[in-house]
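Enquirer: Need coordinates for the below:
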Amino acid sequence: MNWKKEAANDLKEYKYLQNYVENYEDLLEELDARMTRLHGGKDEQTPVSGGGGTRIEDEWLSCIVKKDRLKSQHLERWTRLQRLKGALSILPPEERLVLEYFYIDRPKNHVDRLCDRLGYEKSQVYRLKDEALKNFTIALYGIIAG
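Expert: Alright, predicted model coming up:
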């Protein structure tokens, strides 16, 4: 296992996890609204091909399954996001900034921008990135004596 690659992937996931967690309630509301719209009508008694139930029952069950999976995923993703936030929060501001520019929210010409912002040469920025990635990994996973 390449710890640097794993840590980089963790950081690249950060923004997506944050977006998912922020939109979770909206996703649940969409499913609830869909379930509310499923009401009795002429299609209610139409059997689903091979399903043994009606179209409405089939849609209702689909919504229930999606909600259940969404809830399970939410807890896992929320917990993961909290761990990433916690690991980032204990890093010095410079290291957090470098990880953000390299992995989380990478702007165009990120290295040049970091050089300007921090007053460092490119080689210093890359050394700081490596140190920040190592410190982030230790903060996230801890040190395991081998």
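
Enquirer: use CA for all of it now, contacts and neighbours both
Expert: Fine.

Enquirer: and Ala139, how many neighbours does it have?
Expert: 18 (other Cα atoms under 10 Å).

Enquirer: Would you do the same for the sequence below? I want to compare the two.
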Amino acid sequence: MNWKKEAENDLRCYMKRKASLNNLRDQILTLRLEQESIKACTADSDPVKGGGSKTEDRWIDNIVKTKRLSLAYSATRRIVALIEKGLDGITEVQKDFLTEFYIDRHDGHVERLMEKYHIETSQVYRIKDEALYYFTVTMYGIMEC
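Expert: Got it, this is the predicted structure:
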């Protein structure tokens, strides 16, 4: 495992993951509302060869989808919380560098950082690498001393 690549990927995907939490929550709510609207199984629909009725199949499909989305929501929420913990553990300057490089990257990000902090290109990359290291240590715990 390459810790640097993992941390960079986490930062690049942070905003998309955070946004997906709302979408997942809405999908789960919709499925739960559908569960309430699915009619109870009727006594006159006999299962064929041990299978369920169409209503039962719809109900089970809904339960499976809800459970899968709930698991995805929980996992995504944990990753977002870890990323936020990592970002909370570094300085504002370091956050600024990681935001410019990974979270909200636009053309000219290096030049913007150079101008904002009155530093040279090599210093921009050094500070970015240092920020990434401290972010990773804060997010995942100490990896090496």
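
Enquirer: Can you pull the TM-score for these?
Expert: Scored by TM-score structural alignment, normalised by the length of structure 2, the superposition of the two chains gives a TM-score of 0.81; 144 aligned residues with a Cα RMSD of 2.8 Å.

Enquirer: Next, name the residue at the spatial heart of structure 2.
Expert: By Cα atoms, centre = their mean, structure 2 has its centre lying nearest to Arg17, at 2.9 Å.

Enquirer: and it, helix, strand or coil?
Expert: State at Arg17 of structure 2, reduced to three classes by DSSP: H, G, I helix; E, B strand; the rest coil: helix.

Enquirer: list the contacts for Phe135 of structure 2?
Expert: Gly86, Leu87, Gly89, Ile90 (Cα atoms under 8 Å, 6 or more residues apart in numbering).

Enquirer: mapped onto structure 1, which of the residues you listed hold?
Expert: With the contact criterion set to both residues aligned by TM-score structural alignment, their matches' Cα atoms under 8 Å, the contacts of Phe135 of structure 2 that also touch in structure 1 are Gly86, Leu87, Ile90.

Enquirer: which ones are touching the first one?
Expert: Contacts for Gly86 of structure 2 (Cα under 8 Å, 6+ apart) come out as Tyr134, Phe135, Thr136, Val137, Thr138, Met139, Tyr140.

Enquirer: swap the cut-off to 6 Å and go again
Expert: Counting by Cα atoms under 6 Å, 6 or more residues apart in numbering, Gly86 of structure 2 makes contact with Phe135, Thr138, Met139.

Enquirer: If we ignore the residues flanking it in sequence, what's nearest it?
Expert: Using Cα to Cα, 6 or more residues apart in numbering and skipping residues adjacent in sequence, the residue nearest Gly86 of structure 2 is Met139, 4.0 Å away.

Enquirer: Check the gap between that neighbour and Thr99 of structure 2 for me.
Expert: Noted for Met139 of structure 2: a distance of 16 Å to Thr99 of structure 2, by Cα to Cα, to the nearest Å.

Enquirer: Of these two, give the one with the bigger neighbour count.
Expert: Met139 (20 against 17).

Enquirer: in which helix or strand would I find the more buried one?
Expert: helix 121-140 (DSSP states H and E).

Enquirer: From the chain's centroid, how far away is that helix?
Expert: 21 Å (Cα atoms, centre = their mean, to the nearest Å).

Enquirer: The residue nearest to Gly51 of structure 1 when sequence neighbours are not counted: how many residues sit nearby?
Expert: Leaving aside its chain neighbours, Gly51 of structure 1 sits nearest to Asp58 (7.7 Å; criterion: Cα to Cα, 6+ apart). Residue neighbour count, defined by other Cα under 10 Å, stands at 16 for Asp58 of structure 1.
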